[in-house]
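Visitor: Coordinates for the following, if possible.
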Amino acid sequence: MTAVFAIQSRPAIAAHPNELDRKRIERALRGRKRYRYVSPVVEAVTGGYRIESPCCSRNIDPDGGVIDVALMLHEPVAGAWKLFAKNHRNGTWTFHSKHPRLGSALDLLSEDPERCFWQ
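Guide: So this is what the prediction gives:
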């Protein structure tokens, strides 16, 4: 006698964005080195998170409006994080780096030694 089992396939659920990691990013940004006197916002986007903040330096927006700071996208197959900086001149996201863990991407974003993100 042969047993037949039905395997139900479920639609894949995207791991990101999720509330836990969004809060983790917010918490990590509190310890950043640059522009500590503004309050960045972490927005959920398909596959990751977009970080925006008031432009207190007036380098990008002379009126101090809200600008994009960084885009973090998760690669589910590789399990890695891609970090993008905003090119404000042409309004596009520019690939910056790839990280095996969210923590290492957040460390770079918080330190930002080259001022790629917190302009």
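
Visitor: contacts and neighbour counts: CA atoms only from here.
Guide: Noted.

Visitor: what's the span of stretch 105-119 from first residue to last?
Guide: Using Cα to Cα, to the nearest Å, one end of stretch 105-119 lies 18 Å from the other.

Visitor: Only the buried residues of it, if you could.
Guide: For stretch 105-119, burial by neighbour count (16 or more other Cα atoms under 10 Å) applies to 105-106, 108-112, 117-119.

Visitor: And stretch 92-108, by the same measure?
Guide: For stretch 92-108, using 16+ other Cα under 10 Å, the buried residues are 93, 98-99, 102, 105-106, 108.

Visitor: Mind checking which of those residues land in helices?
Guide: For the buried residues of stretch 92-108, the ones inside helices are 102, 105-106, 108, with DSSP state H as the criterion.

Visitor: all helices for the protein, in order.
Guide: 19-29, 102-111.

Visitor: counting contacts, what elements does the last one pack onto?
Guide: When contacts are defined as 3 or more Cα pairs under 8 Å, 6 or more residues apart in numbering; DSSP states H and E, helix 102-111 packs onto helix 19-29, strand 80-87.

Visitor: One more, so I can put them side by side:
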Amino acid sequence: MNAAVLKRPVGMPAHPNELDLKRIERALAARKRYRYVSPDVRAVTGGYLIQSPCCSRNIDADGGVIDIALLHHDAMGGTWKLFCKDHKRGTWEFHSVHQRLNSATDELNADLERVFWQ
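Guide: Modelled structure (predicted):
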């Protein structure tokens, strides 16, 4: 196969892309919380936004769609930054950095501190 076909055009960001979006969607099936709703993964500049209906009603009493997590790919360092939403302030808070996408989604799915799936 011609190696030139595999190269991304100069100036084109690596993320978001359809392959990693699908990887994240599949990974979310293993989450520990909010198992009865279907999260949505959307491409955003530099990464992926995960949203879901609020089945606990802790954040949205009407069960509306809320932000769960933001995954941002740091092109310079080649790492994944995982952010959680401070719903009271309406801001994203840095949570952790990961070398691989799988590690970031594992952290999101386990949610031991219950900061994502509230």
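
Visitor: Send over the TM-score of the superposed chains.
Guide: After superposition, the two chains reach a TM-score (TM-score structural alignment, normalised by the length of the second structure) of 0.91; 110 aligned residues with a Cα RMSD of 0.7 Å.

Visitor: Which one of the buried residues of stretch 105-119 of the first structure is nearest to Ser57 of the first structure?
Guide: Sorting these by how near they are to Ser57 of the first structure, with Cα to Cα, puts Gln119 at the top with 7.1 Å.

Visitor: how close does that closest one sit to Ala14 of the first structure?
Guide: Shown here: Gln119 of the first structure relative to Ala14 of the first structure, a distance of 31 Å by Cα to Cα.

Visitor: Output the longest strand belonging to the second structure.
Guide: If you go by DSSP state E, the second structure has its longest strand at strand 65-74.

Visitor: superposed on the first structure, where does that one end up, distance-wise?
Guide: Mean deviation of strand 65-74 of the second structure from its aligned counterpart in the first structure after superposition (mean Cα distance after the TM-score superposition for the first structure): 0.2 Å.

Visitor: Pull out the buried residues from that strand.
Guide: Counting neighbours by 16+ other Cα under 10 Å, strand 65-74 of the second structure gives 66-73 as buried.

Visitor: I'd like those as TSV, with distance to Ser56 of the second structure appended.
Guide: Conversion of the buried residues of strand 65-74 of the second structure to TSV gives the following (distance: Cα to Cα, whole Å):
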residue	distance to Ser56 of the second structure
Ile66	11
Asp67	14
Ile68	13
Ala69	16
Leu70	20
Leu71	23
His72	26
His73	29
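
Visitor: Tell me the one of those residues nearest Ala4 of the second structure?
Guide: When the buried residues of strand 65-74 of the second structure are compared for distance to Ala4 of the second structure, the smallest value, 23.8 Å, is given by His73; criterion: Cα to Cα.

Visitor: That closest one reaches Thr45, doesn't it?
Guide: No. Applying Cα atoms under 8 Å, one finds His73 of the second structure not in contact with Thr45, separated by 9.5 Å.

Visitor: So for the two, which residues contact both of them?
Guide: Residues touching both His73 of the second structure and Thr45 (Cα atoms under 8 Å, 6 or more residues apart in numbering): His15.

Visitor: list the contacts for the residue lying closest to His95 of the second structure once chain neighbours are set aside?
Guide: Distances taken as Cα to Cα, 6 or more residues apart in numbering place Phe83 nearest to His95 of the second structure, at 5.0 Å, with adjacent residues excluded. When contacts are counted by Cα under 8 Å, 6+ apart, Phe83 of the second structure touches 69-71, 92-96.
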